[in-house]
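>>> the following block contains a protein sequence and its predicted model.
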Amino acid sequence: MAKVTLPAAADTSAATVKVWDPVVRLFHWTIVTGVVLNLWVFEHGKYAHRLTGYVVVAALATRLVWGIVGTRHARFSDFFPTPRRVITHVYALWRGEDARQLGHSALGALMMLALMAVLTGLGLTGWMMGLDAFWGVKWVEDLHGLLANSVMALAILHVAAAVIESVRHGENLPWAMITGRKRALGAHDADIAD
């Protein structure tokens, strides 16, 4: 008698859903590229440095608009890190009970907004240094340098957190930012951290 095998139940852990739309992904990788390029071009020419800064500022402006009118997980209202969300997330992390989420976690949202704010300040001070009114003004140059160092520190922290969270939740977050897809939510995951 032939052995009959029934199809296995669907593995929900393998199912993926679209989370990051093309605008969010393009913004993310434009910023990554801009930061990396400015590390190199800072030593190799002011024009390239300035041009890269303008591209980053244009990407920031686009992302701000997209944060209001974009897809669900792109909208600031979906992930804005209210004090309640941040405190809840920190306590859950402390207890080792934080649930995997499709969009940004509260601390991930804080990181994103901090990077956006510092990059905005970096673009503003860079632009100011090209104006006659601020040409050679030391505090503008010093602030620009401080903000550049802050971007690097935040970027390193961001990469470290992405790697740690990828391992903790068994999901390759950098790959998700390339494909736009993440593993569908399971029973122990959260749709939003409230």
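Nice, thanks for sending it over. Keep in mind the model is a prediction, meaning the values are calculated, not measured.
>>> every contact and neighbour count from this point should use C-alpha atoms.
OK.
>>> can you map out the helices along the chain?
22-41, 46-69, 76-79, 83-95, 106-129, 138-169, 173-179 (DSSP state H).
>>> list the buried residues for the last one?
Within helix 173-179, the residues that count as buried by 16 or more other CA atoms under 10 Å are 173, 176, 177.
>>> cool, and the second one?
If you call a residue buried by 16+ other CA under 10 Å, then helix 46-69 has these buried ones: 48-50, 52-54, 56-57, 59-60, 63-64, 66-67.
>>> what do you get for the third one?
Of the residues in helix 76-79, those scored as buried under the neighbour-count criterion (16+ other CA under 10 Å) are 76, 78, 79.
>>> ok, the longest one next?
Of the residues in helix 138-169, those scored as buried under the neighbour-count criterion (16+ other CA under 10 Å) are 140-141, 144, 147-148, 150-152, 154-155, 158, 161-162, 166.
>>> so which of those comes closest to residue 114?
Checking the buried residues of helix 138-169 against residue 114 with CA to CA, the nearest one is residue 154 at 8.1 Å.
>>> and the residue lying closest to that closest one once chain neighbours are set aside, how close does it get to residue 147?
Distance criterion CA to CA, 6 or more residues apart in numbering; nearest residue to residue 154, sequence neighbours excluded, is residue 115 at 6.7 Å. Per CA to CA, to the nearest Å, residue 115 is found 10 Å from residue 147.
>>> okay, now residue 113: neighbour count?
Using other CA atoms under 10 Å, residue 113 has 15 neighbouring residues.
>>> just want the most central residue of the chain.
By CA atoms, centre = their mean, the chain has its centre lying nearest to residue 112, at 4.7 Å.
>>> ok, second structure coming up, stack it against the first:
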Amino acid sequence: MARFPVWDPFIRLFHWSLVLLFAANSFVIDPDSALHAPIGYAIVALIALRLVWGLIGSPYARFSSFPISQSAILSQIRDIALSRRAAHCGHSPLGSVMICNLLFCILALGGSGYLASLSGGAVFPWAEDLHEFLVAWVQFSIVIHIGAVFFESRRIGVDLIRAMMTGFKEIPRYRAKE
């Protein structure tokens, strides 16, 4: 096994804080509660910090390390279809697409929530519908993300959840891909 230091402390703190705050706002806190908006603002602030860290952070945290290209995505899909077990040190191509989807949509969710709150929704009457749609889309994306993490962990033989907790990916040497 090769042990790769992949997720720095900021990434892990960001990830698990986002999980807790989003789960609280989606499933615990009532949308009409006085806590809903401050938690939403905290989520937006977290993502703003993550965007900065994506430019200046550790190597695997940088967006420049996200392998988002048609050829990389098709290569990963081929690997899955052909049962090839190559593991990526950082995010996989499909994982990179999901992370960008979640970051963008959660920012849009925060923006639509803010717009919906202006004058009780009178200024931008469409914002509440957009906000509710984005909540559903982000929740759906999270379910897909969690399912993909379990699927990929099993498929490639790398405990991705442990990696997000410890910061290290343990990858069989013959399976590692940059």
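Right, received. Where do you want to start? Quick caveat: nothing in here was measured; it's all calculated off a predicted structure.
>>> for the two chains, what TM-score is obtained?
TM-score of the superposed chains, computed with TM-score structural alignment, normalised by the length of structure 2, equals 0.92; 178 aligned residues with a CA RMSD of 1.8 Å.
>>> map residue 139 of structure 2 across to structure 1 for me.
Residue 139 of structure 2 maps onto residue 152 in structure 1, with residues paired by TM-score structural alignment.
>>> which position in structure 2 pairs with the residue nearest to the centre of structure 1?
Aligned counterpart of residue 112 of structure 1 in structure 2: residue 99 (TM-score structural alignment).
>>> swap in residue 30 of structure 1?
Under the alignment (TM-score structural alignment), residue 30 of structure 1 maps onto residue 17 of structure 2.
>>> also residue 86 of structure 1?
Aligned partner of residue 86 of structure 1 by TM-score structural alignment: residue 73.
>>> what degree of burial does the nearest residue to its match once chain neighbours are set aside show, as a neighbour count?
Closest residue to residue 73 of structure 2 apart from its sequence neighbours, by CA to CA, 6+ apart: residue 93 at 5.2 Å. Neighbour count for residue 93 of structure 2, taken as other CA under 10 Å: 22.
>>> mind listing what residue 93 of structure 2 touches?
Residue 93 of structure 2 sits next to 66, 67, 68, 69, 72, 73, 76 when contact means CA atoms under 8 Å, 6 or more residues apart in numbering.
>>> what is the nearest of those to residue 176 of structure 2?
Nearest to residue 176 of structure 2 among the contacts of residue 93 of structure 2: residue 76, at 13.1 Å, using CA to CA.
>>> roughly how far apart are the residue nearest to residue 72 of structure 2 when sequence neighbours are not counted and residue 35 of structure 2?
The shortest distance from residue 72 of structure 2 to any non-neighbouring residue, by CA to CA, 6+ apart, is to residue 93 (5.9 Å). Distance, residue 93 of structure 2 to residue 35 of structure 2, by CA to CA: 36 Å.
>>> so what's the residue lying closest to residue 141 of structure 1 once chain neighbours are set aside up against?
On the basis of CA to CA, 6+ apart, the spatially nearest residue to residue 141 of structure 1 that is not a chain neighbour turns out to be residue 129, at 7.0 Å. Residue 129 of structure 1 makes contact with 135, 136, 137, 140, 141, according to CA under 8 Å, 6+ apart.
>>> map residue 129 of structure 1 across to structure 2 for me.
Match for residue 129 of structure 1 (TM-score structural alignment): residue 116.
>>> please apply the same query to residue 46 of structure 1.
In structure 2, residue 46 of structure 1 lands on residue 33 (TM-score structural alignment).
>>> could you check how far its match is from residue 93 of structure 2?
Taking CA to CA, one finds residue 33 of structure 2 at 38 Å from residue 93 of structure 2.
>>> again with residue 80 of structure 2
Taking CA to CA, one finds residue 80 of structure 2 at 12 Å from residue 93 of structure 2.
>>> against residue 175 of structure 2, how distant is the residue of structure 2 most remote from its centre?
Ranked by distance from the centre of structure 2 (CA atoms, centre = their mean), the top residue is residue 122, with 32.1 Å. Separation of residue 122 of structure 2 from residue 175 of structure 2 (CA to CA): 55 Å.
>>> now swap in residue 80 of structure 2 and tell me
Distance from residue 80 of structure 2 to residue 175 of structure 2, by CA to CA: 13 Å.
>>> and if you look at residue 112 of structure 2?
The gap separating residue 112 of structure 2 from residue 175 of structure 2 is 42 Å, by CA to CA.
>>> out of those two, which sits in the busier spot?
Between residue 112 of structure 2 and residue 175, counted using other CA under 10 Å, residue 112 has the larger neighbour count: 20 against 17.
>>> make sure the more buried one is actually in contact with residue 125.
No: taking contacts as CA atoms under 8 Å, residue 112 of structure 2 lies outside contact range of residue 125: 10.5 Å.
>>> quick one: contacts for the aligned residue in structure 2 for residue 74 of structure 1?
Using TM-score structural alignment, the equivalent of residue 74 of structure 1 in structure 2 is residue 61. By CA under 8 Å, 6+ apart, the contact list for residue 61 of structure 2 reads 7, 8, 11, 53, 54.
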